[in-house]
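1. Okay, predicted coordinates and the sequence, questions at the end:
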Amino acid sequence: MSGDHQTLALVLFSLFVALTLAITAWAGRRRRGTTEEFYAGGRLFSPMENGFAIAGDYMSAASFLGISGLIALYGYDGVLYAVGFLVAWLVVLFLVAELVRNCGRFTLADVLAARMRERPVRIAAGTSSLTVSALYLVAQMVGAGTLVSLLLGGESRAAQTWTVVGVGALMVVYVSLGGMRATTWIQIVKSVLLMGGTITLTVLVLLRFSGDFGQLLTTAAARSGQGPDFLAPGLRYGGDWTARLDFISLGLALVLGTAGLPHILSRFYTVPTARAARRSTVWAIGLIGGFYLMTIVLGFGAAALLGSDTVRSSHASGNTAVPLLALDLGGGAGSTGGTVLFAVVAAVAFATILAVVAGITLASSASVAHDLHASLRREGARRFGEVAVARLAAAGVGVLAIGLSLLARDLNVAFLVGLAFAVAASANLPVLLYTLFWRSFTTRGAVWSVYGGLVPAVVLVLLSPVVSGSPASLLPGLDFQLFPLENPGLVSVPLGFAFGWLGTVTSREEPDEDRHAETEVRSLTGAGAV
């Protein structure tokens, strides 16, 4: 990219980073140092504020960069990602939001511990939440590396590396100094910027085709190199039985995974009541729905105006489709309009990544400090404050995410998020639904449900084409692929439910009817909720 692109985009990057650091400093001065303030922002956010923050947490680099890129490369099959991400919110709205807010305090494990023996379920849920968060963080940081690499002239591995390291350092600062209050306001600002940028690009794409969406699709199909097949199912997930099963597996993970994402569940604790949690979800669905409709226009717009081959030549997985589209819409390379629009879009995408990684890191540090550390600490060992442990955990999670991101830098970010959703749907959602709705559920069933979904999901990913066996794998020089599907959800999600049932029916533990009744009343009415 030209020096003008680099300079302007870097200035906008710097302005957003300065704004977010100012928000963090402001929040840091206002916090009281309590766990409720650090994890939940004092539960003082309104439904609208929390709805914008949820949308900001959810509309990630996978959405803005990855989904549009997949649509530009694979047409109809890429749209399936957007549909899956959006439909998932119906599960959240009707089955999870209010009940989780009433039953827990800060994390998923709080909901389980309301009915079960505390130590084993906290260890299991904390481990699962940390795994999901790490996978999700990798996707965001890979997106950041891709953006800055494009900005600095293509496949600059050094730029990718330093960007990933910088994003990791910033997310630790946000969480350690500002906690949930700073993270929430960063996500609200990011949500407004992202919606503004996406609306602008969508309008410009439609103006190019005089508002005729049919013409847009026809042109996209013609320039994709695939013809009418570009607008029909099967380009990516068609053909043999493996590809079709992979599509079913992906859809299952996307629709069920959102309700098990730790950083989404933690957002319901930042409002004062369950009613506010439900209204937050409605706000979020409106924002997220509009956003995903626009990503469809952007994806087909990139295929129509740039051509799928151009998108693929810039980045094999399509992660740079939207920035390149912005460059073309502004007047092309070398034009003032193109420079400005490209820089704005790149800065908005970078803001998206920073906001999302802050939310995920906070959820990760809460799992470590509130669940794992409190449960694994030996009797008589020196006690550290929970907030202090959470801050140290944020640094550890940052180092882990940086290492994994550098390994996975060439994969599509939407695909990486799909893996995180698969683990969340396999390990977190079954145990959550069983705890809320099954009277006979036991502690053994809860622990078996978590590990029975988590372990198969992770193992199947390691034995899948994602890791080895093909030129596009993480380890292309090795081949220990045994599982044919790229997404494990089709196998691991049913296993999570099956192991929860098996652990319960084989348990000698008698279900605690009183605790279940108390949890049921609390979840439905809010009586006794924190």
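-> Structure received. Given the structure is predicted, the values throughout are model-derived calculations rather than measurements. Numbering: from 1, shown residues only.
2. from here on, contacts and neighbour counts on C-alpha atoms
-> Noted.
3. So which residues of the stretch 151-300 of the chain form helices?
-> Ranges of helices in the stretch 151-300 of the chain, per DSSP state H, counting those that start in this stretch, are 157-173, 179-208, 213-224, 241-257, 262-265, 274-305.
4. Next up, a structure to set beside the first:
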Amino acid sequence: MTILAQGSDVGNPLLNIAIFALFVVVTMTLVIRASKTTKKASDFYTGGGQFSGPQNGFAIAGDYLSAASFLGIAGAIAIYGYDGFLYSIGFLVAWLVALMLVAELLRNTGRFTMADVLSFRLRQRPVRMAAALSTLAVSLFYLLAQMAGAGGLVALLLDIHSQAGQALVVAVVGLLMIAYVLIGGMKGTTYVQMVKAVLLIAGAGVMFVLVLLAVRGNFSTLLAQAQMAISGSANPSVASTDVLAPGAKYGISGMSKIDFISLGIALVLGTAGLPHVLMRFYTVPTAREARRSVTWAIGLIGAFYLFTLVLGYGAAKLVGPDAILAAPGKENAAAPLLAFELGGTLFLGIISAVAFATILAVVAGLAITASASFAHDIYASVIKHGNASEEEQVRVSRITVVVIGIVSIVLGILAMGQNIAFLVALAFAVAASANLPTLLYSLFWKRFNTTGALFSIYGGLISCLTLIVFSPAVSGRPSAMFPSVDFSWFPLSNPGIVSIPLAFLLGIVGTFVGARRTEDPVKQAEMEVRSLTGVGVEKAVSH
């Protein structure tokens, strides 16, 4: 391969920065325009519910397709083949769960946050506090992963190797995130995510076409040549088995297969419990538009993940696994190196800018979700007992954005070089364990009560965090967060196969334990009618 073994001398860092700066200027212009119509709490939190289904579908795609999707999956396929593509399948199938179970019902029963739904017919203060803490936990870990990813990727994209230089990039991303949210609120963030989705999917689509042209449109030839490149690698980290069949990564032992099942459960179920995804259902005017937005998102996200299959095998053929693993960022370098091989310096600069835009859009969505949850659920409902004005909520939310931004910058700098995939998996596992069981019980089980909700949320949250702390992802392995020590008594890297069923079970146990305390039957009936028909939604939103 003509790509330098050092991997860092690829492309022009100044060109990469210039293209990224152009993206920032364009999107900041949109954000400033959006700020002129951001006056009420509903404008700041949900964009006033004025986006159409297709617009929101693009925004959901922009919110969901993180740097891990673009860079991580392409790299995983380039090194592990079929097993790497299983991530794409898990992420995509998850949207069917969101569409069938939560999208329309959530839009009908909530207003700003997930806690609106969970506390609709239950006791407000304890349930909102629990839901808000769970939302903050998921958002923080997701933010941490994205911010740390920004520092890791910059080594290749901008040719910065020093820890101080990477820390500076993390700080710049954090400050831009704070600016986007403070200035434009949900409207500005949505526009950024829409632009980012178009750029990301278009960039991946162009690379998809160029890879197929390189093999004259013959996908079978691409697979065969990628198999030869991977099997001929001298790197012991590269899979030596058939990468066109299952087992290159998750077939090593029986425990690794169970670990993959656990990861798959967390990915499929966690998406329907991710608070920044759920909040997107409130940015449309009706439940019908919420359903349309998910349909659009599934199409866009599905197309993107199909692109990753060709990009991954294309990187294995055109770049080679040895060159990928020798570059800074290792597997994450597959897509940028492929872009350089396909289109040279300019194309690499564009893809580099898209990668940064991806991180920027995702962290902005996470920040506004976390700030809305704190201001609306903890400050207004718990601290102020529901007596906070909309102006107070927006002010507290803006302050929270700054605090969250600073904390994420610090944690992102500290986490540079750590296992980013672990942090992303943690966010999905927490969402699937703490949020989804309680959400489904609230929507579909009449007998479900406050005690069941608290058992499910806190039980799922605590069990998930505990099992991950004592898993091989944190200690006991060379790739762990703390490789020099070993306190991993739990054998699986992802706890989903244990913590998710446990959270569902605790919801049932808590409901029967607290059965003597009856919830408001009127509110229960109102929630059932509203969730299924949408009657009363517009009146609630207007207030």
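-> Yep, that arrived. It should be emphasised that the depicted structure is a prediction, and the values quoted were computed from it without experimental measurement.
5. Let's have the helices of the stretch 151-300 of the first structure in JSON lines, adding distance to residue 61 of the first structure and mean neighbour count.
-> Below are the helices of the stretch 151-300 of the first structure laid out as JSON lines (distance: least, C-alpha to C-alpha, whole Å; neighbours: other C-alpha atoms under 10 Å):
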{"stretch": "helix 157-173", "distance to residue 61 of the first structure": "13", "mean neighbour count": "20"}
{"stretch": "helix 179-208", "distance to residue 61 of the first structure": "11", "mean neighbour count": "22"}
{"stretch": "helix 213-224", "distance to residue 61 of the first structure": "23", "mean neighbour count": "19"}
{"stretch": "helix 241-257", "distance to residue 61 of the first structure": "16", "mean neighbour count": "22"}
{"stretch": "helix 262-265", "distance to residue 61 of the first structure": "15", "mean neighbour count": "25"}
{"stretch": "helix 274-305", "distance to residue 61 of the first structure": "12", "mean neighbour count": "24"}
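6. Of all those, which one comes closest to residue 371 of the first structure?
-> helix 262-265 (12.5 Å; C-alpha to C-alpha).
7. what does the closest one correspond to over in the second structure?
-> Mapping helix 262-265 of the first structure onto the second structure (TM-score structural alignment) gives residues 275-278.
8. ok, average deviation of that stretch from the first structure?
-> With mean C-alpha distance after the TM-score superposition for the first structure, stretch 275-278 of the second structure departs from the first structure by a mean of 0.6 Å once superposed.
9. How far off centre is that stretch?
-> 9 Å (C-alpha atoms, centre = their mean, to the nearest Å).
10. before we move on, what about stretch 142-152 of the second structure?
-> With C-alpha atoms, centre = their mean, you get 11 Å for stretch 142-152 of the second structure.
11. Show residues contacting that stretch.
-> 66-67, 166-167, 169-170, 173-174, 328-329, 356, 359, 362-363, 366-367, 408-409, 411-413, 415-418, 420-421, 423-424, 427 (C-alpha atoms under 8 Å, 6 or more residues apart in numbering).
12. What's the PyMOL line that selects buried ones from those residues?
-> To isolate the buried ones among the contacts of stretch 142-152 of the second structure in PyMOL, judged by 16 or more other C-alpha atoms under 10 Å, type:
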select buried, resi 66+67+166+167+169+170+173+174+328+329+356+359+362+363+366+367+408+409+411+412+413+415+416+418+420+423+424+427
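13. what does residue 143 of the second structure align to in the first structure?
-> In the first structure, residue 143 of the second structure lands on residue 137 (TM-score structural alignment).
14. List the contacts of the residue nearest the centre of the second structure.
-> Per C-alpha atoms, centre = their mean, the C-alpha nearest to the average position across the second structure is that of residue 64, at 5.1 Å. Going by C-alpha under 8 Å, 6+ apart, residue 64 of the second structure touches 277, 362.
15. Tell me how far it lies from residue 195 of the second structure.
-> 13 Å (C-alpha to C-alpha, to the nearest Å).
16. In helices, which of the contacts of stretch 142-152 of the second structure fall?
-> 67, 166-167, 169-170, 173-174, 356, 359, 362-363, 366-367, 408-409, 411-413, 420-421, 423-424, 427 (DSSP state H).
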